[in-house]
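Asker: Need coordinates for the below:
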Amino acid sequence: MENETQIFGLHSVIEAIQAGKTIEKIFIQKGLQGGLSHELESLIRKEGINASYVPVEKLNRLTSSNHQGVVAQISPIAYYDIEDLVLDVIESGKTPLFLLLDQLSDVRNFGAIIRTAECTGVNGIIIQKKGSAPINGDTIKTSAGAVFKMPICRVDHIKDAMFHMQASGIKLIAATEKTNDTIYDIDFTGPCAIIMGSEGRGINPSVLKLADHKAKLPLLGTIESLNVSVACGAFLYEVVRQRLV
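Answerer: Take a look at the predicted model:
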């Protein structure tokens, strides 16, 4: 059985995966046993789907129906193919501006970033399948509906998306405090993609190594960092400022 963004029950979730539905995340009851649960786990590994093993109480909070130990969140949007999206933007004559989110995990931050991205003319957002915040009701609400207007690509590995961007003439700018350059030292007027890291650890070191430039926001107070959605907004409006000059 299912509603707008949720499926529950072993048979239903297995059939949804086999039918090609885009699964955001699957919650599985800890200790679940049986042939169907093993079949589901095999499909999860094969398709690279996000999965968490949780107490039954968590599943009971997600649905009051007979979930059989499994609840899945399905995507309310269709994801874009990154190669098609990049090519379309370049051929349109626009100066490309993309966001790469390196395993950002909070749905409200994700929604806020999507909203700001739509307001600042971002051409698309790229996320990784594993470790990224799902698009659910909270994401939709926080984005004020912008999630339905913003092209979003979901890739197996964020580094593959970075290589494709660079091969397409798009420079990668990482938002990190591990640099002496501020956003005011960077030229955002050409084709570019901004990389934002996760709330806890920032950008993965292996991802950071591939960036063409690194930039930080000057912090004048005693707090060492900004909320990621606020920081992303500051970066994007610096892009807007430079491109409007």
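Asker: use CA for all of it now, contacts and neighbours both
Answerer: Fine.
Asker: Excluding residues flanking it in the chain, which one is nearest Val89?
Answerer: Pro96 (6.3 Å; Cα to Cα, 6 or more residues apart in numbering).
Asker: Can you get me a residue count around that neighbour?
Answerer: Per other Cα atoms under 10 Å, the neighbour tally for Pro96 reads 23.
Asker: Let's see this one next, to set against the first:
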Amino acid sequence: MTPRPPSRRPSENRGQSAPSRPRRPAGDIPEDDLIYGRHTVLAALENRRSLNRIWAISQLRSDTRFQPLLQEAKARGAIIDGASHQRLDQITRGANHQGIAAQVTPYRYWDLETLIARAQSATSQPVLVAVDGVTDPHNLGAIVRTAEAMGTQGLILPQRRAVGVNATVMKVAAGALETFPVARVVNLNRALTELKSAGFWVYGTAAGEYPPLHTVNLTGAAVLVAGSEGEGLSRGIAQNCDLLVSIPLRGATPSLNVSVATGMALYELFRQRGAD
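Answerer: Below is the predicted model:
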């Protein structure tokens, strides 16, 4: 138990007002705690995302789309602050905030077993994405946005040597994370083994002399594994995949950005599924 501080004697600070708590500078909020932009914050509000504080210009606080949602967020404990464009520029460090920003609470990850069960109940041919060592939040956000848009049932992240879901990821995902489940696992190799046991076929994307993506039958329950920005798939993860596939490149560019490659691979998976 924290000891109670000693009582102040009546003679101390007599006639003086209590010192006020210093105000935190407007731009002193960690960047990973912030989301901003009308679409991103609106999606967070509509999906009852847990927010600590929201800053908005007066026009948005009275906007018919935002006003009831801001009141609901306030009722759940969020602090709603009026702010000018200049203050929002400070808070977001000059980003394109569109008149609104919010400080988020940490993302709540799904457990793997629940994610698998949810995916299998959604469709007869579920697709999950796993990422191996992606460290750039912009890449992860782009992967999430594409995966959700294509109809993927969820994403799996390792806890170590990889970026987690932070405000930058949320911003790049443009609201997709409000409805798209993400699981974070201690050991990605063990997670892939568990997915195989649940009936998923695991495909790893890799550069080199591997079967071209479009020549492989990708139907059925599938996990698409994407490697890190610099090294690609780690050796252990590559060995644990059922099959490594490649994306044929015809130009002089030797490789693709991981989020672009993942998007192309996901398109092929869902193209083969047709209307399912």
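Asker: What does the superposition give as a TM-score?
Answerer: Between these two chains, after superposing, the TM-score reads 0.69 (TM-score structural alignment, normalised by the length of structure 1); 182 aligned residues with a Cα RMSD of 2.5 Å.
Asker: quick revisit: translate the residue nearest to Val89 of structure 1 into the numbering of structure 2.
Answerer: Taking TM-score structural alignment, the alignment pairs Pro96 of structure 1 with Pro126 from structure 2.
Asker: Equivalent analysis for Thr176 of structure 1, please.
Answerer: Per TM-score structural alignment, Thr176 of structure 1 is aligned with Ala206.
Asker: Report the contact partners of its match.
Answerer: Neighbouring residues of Ala206 of structure 2 by Cα atoms under 8 Å, 6 or more residues apart in numbering: Gly227, Gly232, Leu233, Leu244, Val245, Ser246, Ile247.
Asker: wait, doesn't the fourth one sit right on Gly208?
Answerer: What that stands for is Leu244 of structure 2. No. Using Cα atoms under 8 Å, Leu244 of structure 2 makes no contact with Gly208, being 9.6 Å away.
Asker: These two - which one has more neighbours?
Answerer: Leu244 (23 against 12).
Asker: Which residue is the nearest non-sequential neighbour of the more buried one?
Answerer: Per Cα to Cα, 6+ apart, closest to Leu244 of structure 2 is Gly204, 4.6 Å.
Asker: rewinding a little: now the match of Thr176 of structure 1: how far from Met150 of structure 2?
Answerer: In this view, Ala206 of structure 2 and Met150 of structure 2 are 21 Å apart by Cα to Cα, to the nearest Å.
Asker: Repeat that for Leu42 of structure 2.
Answerer: Taken as Cα to Cα, the span from Leu42 of structure 2 to Met150 of structure 2 is 21 Å.
Asker: more neighbours, the two?
Answerer: Taking other Cα under 10 Å, Leu42 of structure 2 and Met150 do not tie; Leu42 has more neighbours (20 against 15).
Asker: so what corresponds to that one in structure 1?
Answerer: In structure 1, Leu42 of structure 2 lands on no residue (TM-score structural alignment).
Asker: Check Ala222 of structure 2 too.
Answerer: Checking TM-score structural alignment: Ala222 of structure 2 goes with Cys192.
Asker: you'd agree its match is up against Ile170?
Answerer: Yes. Using Cα under 8 Å, Cys192 of structure 1 is in contact with Ile170, at 4.9 Å.
Asker: Give me the common contacts of the two.
Answerer: Pro96.
Asker: which residue numbers in structure 2 go with the longest helix along structure 1?
Answerer: Of all segments of type helix in structure 1, defined using DSSP state H, the longest is helix 228-244. Aligning helix 228-244 of structure 1 against structure 2 (TM-score structural alignment) gives residues 258-274.
Asker: Same question for the matching stretch: list its buried residues.
Answerer: For stretch 258-274 of structure 2, a neighbour-count test (16 or more other Cα atoms under 10 Å) marks Val258, Ser259, Ala261, Thr262, Gly263, Ala265, Leu266, Glu268, Leu269, Phe270 as buried.
Asker: Contact partners for the residue nearest the centre of structure 2?
Answerer: The residue lying closest to the centre of structure 2 (Cα atoms, centre = their mean) is Val165, at 4.0 Å. By Cα under 8 Å, 6+ apart, the contact set of Val165 of structure 2 is Tyr107, Pro137.
Asker: thought the match of Pro96 of structure 1 was touching Leu224?
Answerer: No. Pro126 of structure 2 lies out of contact with Leu224 (Cα under 8 Å); the separation is 11.0 Å.
Asker: For Ala226 of structure 2, which non-adjacent residue is spatially closest?
Answerer: Val131 is the one closest to Ala226 of structure 2 (Cα to Cα, 6+ apart), at 4.9 Å.
Asker: no no, Ala146 of structure 1
Answerer: Nearest one to Ala146 of structure 1, counting by Cα to Cα, 6+ apart, is Arg115 at 5.3 Å.
Asker: Confirm Ile125 of structure 1 sits in a strand?
Answerer: Yes. Under DSSP: H, G, I helix; E, B strand; the rest coil, Ile125 of structure 1 falls within a strand.
Asker: Now which residue in structure 2 aligns to it?
Answerer: Aligned partner of Ile125 of structure 1 by TM-score structural alignment: Leu155.
Asker: Neighbours of that match, how many?
Answerer: So Leu155 of structure 2, with other Cα under 10 Å, has 25 neighbours.
Asker: Give the aligned equivalent of His11 of structure 1 in structure 2.
Answerer: Counting by TM-score structural alignment, His11 of structure 1 has no partner.
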